[in-house]
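In: here is my input, please return the structure:
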Amino acid sequence: MAQSPTVRRLQLGRELRRLREQAGVSRDDAAAELECGVSKISKIEGGKMTIALAEVKALLALYGVDADESEQILGVAREARKRVTHRVPEWVRAYVGLEAEAAEIKAFQIDLVPGLLQTEAYTRAITKAADPTRDPAEVERLVAIRRERQARLQSDSPPQLWVVLDEAAIRRVVGGPAVMREQLERLLEVARLPTVSLQLMPFAAGSHAAMGTAFTVFRLPDPPGGAVVVLEGLWSAEYVDRSQQVGAYSVVFDRLCASALDEQGSARAIEKAIGELR
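Out: The predicted structure follows:
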């Protein structure tokens, strides 16, 4: 499966930053090589803008990269420059691209069921709540896109998915009792997949390592060991990919798993919530 241009641009930025730091070249020197401002180098390395192939070649020469590695990087740069036609914000394309490519996904959510686990009715309800004026046809398009994304969980190459849900996510009645009951039943169904682990953080656990902060860690197969943490907002998202920061979020996720109910206890808690909706 070909990677999306957005994911390739994020990958290219990480590789160019790694090579620059490995060569001991400052951002000022890289900017001087391209005759641009330092802010452009920062945006390139953050995967926030495309870069001409000639500029990539100039940076690779400055960093002393050999011919074989240079050709690999240029291949990534060519993919990153492909045009996309999706009518969704850039940050959403980046998120969906990472989700489609990740070998491993770890997600913590506070009061929302993650998109990969949502039923169509639940997706419709939260979409309409976010924008009651949204065209119904657009709502259905978004529902269809989410359904396509979910298909990967039962594909030939599914990601390893770990989800920790705050109890608020199963207690908030989205779309009415019938919609929420169906959603909770879906959680139990998906949790039975061998590649999915679902844990519930009960209210009784009290404070925990990620109070007020939902996040997702995507671990990518290419480059090996590459990972990105995504912090979502209403109209944008922050992408964190420095190894020290990614490592910190991974440690927090492990602590959340340790504080949450185990998978069997989580299933029982969800079953109890379903019973209370009847």
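In: contacts, neighbours, all on C-alpha from now
Out: Fine.
In: can you tell me what sits against stretch 185-201?
Out: Stretch 185-201 is contacted from outside by 117-119, 153, 158-167, 256-257, 259-263, 266-267, 269-271, 274, using C-alpha atoms under 8 Å, 6 or more residues apart in numbering.
In: restricted to strands, list those residues.
Out: 160, 161, 162, 163, 164, 165, 166 (DSSP state E).
In: just the buried ones from those, in PyMOL syntax?
Out: Buried residues among these (16 or more other C-alpha atoms under 10 Å), as a PyMOL selection:
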select buried, resi 160+161+162+163+164+165+166
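In: what helix or strand is the closest residue to residue 218 other than its chain neighbours on?
Out: In space, residue 218 comes closest to residue 105 once its chain neighbours are excluded; the distance is 4.8 Å by C-alpha to C-alpha, 6 or more residues apart in numbering. Assigned by DSSP states H and E, residue 105 belongs to strand 104-109.
In: and that strand with strand 160-166, angle?
Out: For strand 104-109 against strand 160-166, the angle between stretch directions is 10 degrees (axes from the mean of the first three to the mean of the last three C-alpha atoms, to 10 degrees).
In: what packs against strand 104-109?
Out: Counting contacts by 3 or more C-alpha pairs under 8 Å, 6 or more residues apart in numbering; DSSP states H and E, strand 104-109 packs against strand 160-166, strand 215-219.
In: now show me the structure for the sequence below, then we'll compare the two:
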Amino acid sequence: MSEPSLPARQLGRQLKRMRERLGMTQEEAGAPLRMSTSKMSRIEVGYLPPYHDFRALLDRYNVVVSDWDEYIEAYDRAREKGWWRNYGIGNRGFLPIEAEASVVKVFQFGYIPGLLQTEAYMREVFAAARVPMKPKVLENEVAVRLRRQLRLTVEPILKYHAIIDEHALRRPILGRAERAEQLRHLIERARLPNVTLQVVPEDVGAYPGQFGNLIVASFDDPEEPDIAYVEHIFGSVHVEKEGEVSAARLAFKDFADRALDEEDSIALIERL
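Out: Below is the predicted model:
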């Protein structure tokens, strides 16, 4: 069973609030509908029930039929498959999180972040994967990353704050002309109103960011907590515990404080 999407989790929370307003336990709400407590619990964390069960819950929670349309629309949206499913990607991992996020903060030490890469750069990165990719898989990865980049320019617009270590800008991943194209692309992206780009200069010396990459995603829904995503050599870790996410936010702030401001960061990239 795949992880519930953000719209499904939102709908589950809404059903939970409706139940609680009536002072019902999960058992009391579900028993007349032949729904077990475990099924009610799954529904309220975002695992969608069959359509007729959903309608039965609306009726159980005294929602008048004339008001059902907005709930049915929310249900249909929660059932929609993300575009990434067409590329063979499930609901696990960071991509579905990014697709629903309104703000993403990313720190990259070794590479330029994916949403800011040119196609030539991403091809070199994918070609250097620890497990070599077959040509068809590589093309699929490139197509997915290019699609992800649309969030920077197409509604719903993503607010994106990227911090890059100068080391990543100087790595000779590309030839001279392609490298210059990548740096120009960074400057163009940095001038978008929804993009903030900072560079940690080499003269900062040793700092905790040298141990790995970090992403923090935030959402418009105030009840949807921030999610942190930490990448390492063997994969990545998806972090939701508030204490750990708070530590990730503090780490990102520390990296931002060490980095050049936006104007000086762009000036550094222009010199390179």
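In: kindly provide the TM-score of these chains.
Out: Overlay of the two chains. TM-score (TM-score structural alignment, normalised by the length of the second structure): 0.70; 261 aligned residues with a C-alpha RMSD of 4.2 Å.
In: circling back: tell me the contacts of the residue nearest to residue 218 of the first structure?
Out: Neighbours of residue 105 of the first structure in contact, by C-alpha under 8 Å, 6+ apart: 99, 159, 160, 161, 162, 216, 217, 218, 219.
In: at 7 Å what do you get?
Out: By C-alpha atoms under 7 Å, 6 or more residues apart in numbering, the residues touching residue 105 of the first structure are 159, 160, 161, 162, 216, 217, 218, 219.
In: please report how far it lies from residue 158 of the first structure.
Out: Distance, residue 105 of the first structure to residue 158 of the first structure, using C-alpha to C-alpha, to the nearest Å: 10 Å.
In: what does residue 145 of the first structure give?
Out: Computed as C-alpha to C-alpha, the residue 145 of the first structure to residue 158 of the first structure distance reads 17 Å.
In: what does residue 166 of the first structure give?
Out: Where residue 158 of the first structure is concerned, residue 166 of the first structure sits at a distance of 24 Å (C-alpha to C-alpha).
In: which parts of the first structure are helices?
Out: In the first structure, the helices defined using DSSP state H lie at 5-23, 27-34, 38-45, 53-62, 67-80, 90-101, 120-130, 136-150, 168-171, 177-191, 243-259, 263-277.
In: who's more crowded, residue 145 and residue 158 of the first structure?
Out: residue 158 (19 against 12; other C-alpha atoms under 10 Å).
In: excluding chain neighbours, give the residue nearest to the more buried one in space.
Out: Leaving aside its sequence neighbours, residue 158 of the first structure sits nearest to residue 152 (C-alpha to C-alpha, 6+ apart; 5.5 Å).
In: burial of the one you found, as a residue count?
Out: 16.
In: with residue 72 of the second structure instead?
Out: 15.
In: rewinding a little: redo the ones in strands among the contacts of stretch 185-201 of the first structure as a markdown table? Include distance to residue 72 of the first structure.
Out: Listed next are these as a markdown table, based on distance: C-alpha to C-alpha, whole Å:
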| residue | distance to residue 72 of the first structure |
| --- | --- |
| 160 | 27 |
| 161 | 29 |
| 162 | 32 |
| 163 | 34 |
| 164 | 37 |
| 165 | 39 |
| 166 | 42 |
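In: from residue 138 of the second structure, how far off is residue 74 of the second structure?
Out: 35 Å.
In: give me the more crowded residue out of those two.
Out: Using other C-alpha under 10 Å, the more surrounded residue of residue 74 of the second structure and residue 138 is residue 138, with 17 against 14.
In: pretty sure residue 26 of the second structure contacts residue 37?
Out: Yes: Residue 26 of the second structure is in contact with residue 37 according to C-alpha atoms under 7 Å; the separation is 5.6 Å.
In: who has more neighbours, the two?
Out: Neighbour totals were compared for residue 26 of the second structure and residue 37, and residue 26 leads with 19 against 16 (other C-alpha under 10 Å).
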